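Student: following is a predicted model, sequence given first.
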Amino acid sequence: MTPEFVIGYARKAIELTLMISLPMLLVGLIVGLVVSIIQAATQVQEQTLTFVPKIIAMFVALLIAFPWIMEKMTTFTREVFINIPNYIR
């Protein structure tokens, strides 16, 4: 295995991690922004108010995106396992 090969697989793993975390992070960002705008408009500055809506929204996003996430993860894992003989050359 060459260093370029290892770096390439590490890059693929990092890209996959970012891609499968994007739906939850994006939903958390949007819900946090909406709650912050509502807090600013109503002048309610309770810090714990943002956590519950974000947690619920991120959980719902995870439930919706879970089949897609599992498909991406199993494809990547299957590709790694199938190509093990090619890696040890």
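Tutor: That came through, no problem. This is a predicted model, so every value here is computed, not measured.

Student: CA only for contacts and neighbour counts going forward, please
Tutor: Noted.

Student: distance check, the spatially most central residue of the chain against A57.
Tutor: Among the residues of the chain, the one closest to the centroid is S21, at 0.3 Å (C-alpha atoms, centre = their mean). Distance, S21 to A57, by C-alpha to C-alpha, to the nearest Å: 14 Å.

Student: one more structure, for comparison:
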Amino acid sequence: MLTPDMAVDLVVESLHIVMVLVLVLVVPGLVTGLLVSLVQAATQINEQTLSFLPRLLVTLLALILAGRWMAGYLMDYCVSVFTRAATLVG
């Protein structure tokens, strides 16, 4: 039987996984955007498209470097959810 405590644990764990996976992709782009903004402020170049390409490239690089780890992390969670579901049924 699925108890409310078990349901809350599943939701908390899934939110934790989502936060970790999103942070791995968002933080490098955020830092890159900040650095580009500082350079733009120092040089007084106010072009919006100038900050897009470096952020895009850094996000793609983070996805390339951490993609295998992210997929494994998500697959481990899915396996644990299905394992728990199997123990609840029978």
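Tutor: Perfect, I can see it now. Bear in mind that the values here come from a model prediction, so they are computed numbers and not experimental data.

Student: once they're superposed, what TM-score comes out?
Tutor: Put the two chains on top of each other and the TM-score (TM-score structural alignment, normalised by the length of the first structure) is 0.91; 89 aligned residues with a C-alpha RMSD of 1.3 Å.

Student: picking up where we left off before, can you tell me the element the residue nearest to the centre of the first structure falls in?
Tutor: S21 of the first structure is located in helix 3-42, with elements delineated by DSSP states H and E.

Student: give me the stretch of the second structure that that helix matches.
Tutor: Following TM-score structural alignment, the aligned partner range for helix 3-42 of the first structure in the second structure is 4-43.

Student: the host helix or strand of D76 of the second structure to helix 4-43, inter-axis angle?
Tutor: In this assignment (DSSP H and E), D76 of the second structure forms part of helix 48-89. Angle of helix 48-89 of the second structure versus helix 4-43, following axes from the mean of the first three to the mean of the last three C-alpha atoms, to 10 degrees, is 170 degrees.

Student: by how much does helix 48-89 of the second structure deviate from the first structure on average?
Tutor: Overlaying the first structure shows helix 48-89 of the second structure at a mean distance of 1.0 Å from the equivalent residues (mean C-alpha distance after the TM-score superposition for the first structure).

Student: off-centre distance for that helix?
Tutor: 6 Å (C-alpha atoms, centre = their mean, to the nearest Å).

Student: other SSEs contacting it?
Tutor: helix 4-43 (3 or more C-alpha pairs under 8 Å, 6 or more residues apart in numbering; DSSP states H and E).

Student: and the helix it packs on, how far out from the chain's middle?
Tutor: Offset of helix 4-43 of the second structure from its chain centre (C-alpha atoms, centre = their mean): 6 Å.
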